[in-house]
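Student: Need the 3D shape of this:
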Amino acid sequence: MPYGKYQGRVIADLPGHYLGWFAREGFPNGEIGRLLALMYEIDHNDLRSLLLPLRAGEGLVAPR
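Tutor: Presented below is the predicted three-dimensional model:
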């Protein structure tokens, strides 16, 4: 997160209540807003477990 109370945190690590605040107040424009909105949907629908393989490095293809 580039600014605010949670500056420096990975967006996937933001607490649900903070993401909910953005959903109520409005997401910022641009890529950061799209990423926050996506993370809100993941959190709101209890799908954070979908991120576990990415955190563990599973399923990632090494660059050629």
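Student: alpha carbons only for contacts and neighbour counts from here, please
Tutor: Noted.
Student: and the longest helix belonging to the chain, what does it pack onto?
Tutor: As assigned by DSSP state H, the longest helix anywhere in the chain is helix 30-44. Here helix 30-44 touches helix 16-25, going by 3 or more Cα pairs under 8 Å, 6 or more residues apart in numbering; DSSP states H and E.
Student: what residues does the longest helix of the chain touch?
Tutor: Contacts of helix 30-44 with the rest of the structure, by Cα atoms under 8 Å, 6 or more residues apart in numbering, involve 11-12, 16, 19-20, 22-23, 27, 48.
Student: Just the buried positions in it, please.
Tutor: Judged by neighbour count using 16 or more other Cα atoms under 10 Å, the buried positions of helix 30-44 are 36-37, 39-43.
Student: Here is a second sequence; please produce its structure as well for comparison:
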Amino acid sequence: MQHILAETLSQTMPFGKYRGKKLIDLPEPYLVWFHRQGFPNSKLGRQLALMYEIKVNGLEGMLQGRGSQDPGKY
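Tutor: As a prediction, the model looks like this:
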């Protein structure tokens, strides 16, 4: 599981408005929208679903210093 989490934290969004932004830095409303639309059936989709679960359950604190490009976060 640590490998999956580490890989997810280093993954950047490959398309759209947030292209190039790390998944950990995606806004929660965007992940909620994706959840409602349905995540892609792919590795990226699973990573987005993981970030959705982390954010909606308020678990970002456990990731402190583990990937955010935004120094003011967490």
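Student: From the contacts of helix 30-44 of the first structure, list the buried ones, please.
Tutor: Using 16+ other Cα under 10 Å, the buried ones in the contacts of helix 30-44 of the first structure are 11-12, 16, 19-20, 22, 27.
Student: Look up how far I42 of the first structure lies from K5 of the first structure.
Tutor: When Cα to Cα, to the nearest Å is the yardstick, K5 of the first structure and I42 of the first structure sit 21 Å from each other.
Student: picking up where we left off before, now the two most distant members of the contacts of helix 30-44 of the first structure.
Tutor: F27 and R48 (19.6 Å; Cα to Cα).
Student: I'd like the distance between the aligned partner of H44 of the first structure in the second structure and F34 of the second structure.
Tutor: Aligned by TM-score structural alignment, H44 of the first structure pairs with V56 of the second structure. With distances defined as Cα to Cα, the gap from V56 of the second structure to F34 of the second structure amounts to 13 Å.
Student: ok, now K55 of the second structure?
Tutor: With distances taken as Cα to Cα, K55 of the second structure is found 13 Å from F34 of the second structure.
Student: How about L5 of the second structure?
Tutor: 19 Å.
Student: picking up where we left off before, I'd like the distance between the match of H44 of the first structure and P14 of the second structure.
Tutor: Using Cα to Cα, which is the criterion applied here, V56 of the second structure is 22 Å from P14 of the second structure.
Student: again with V32 of the second structure
Tutor: 18 Å.
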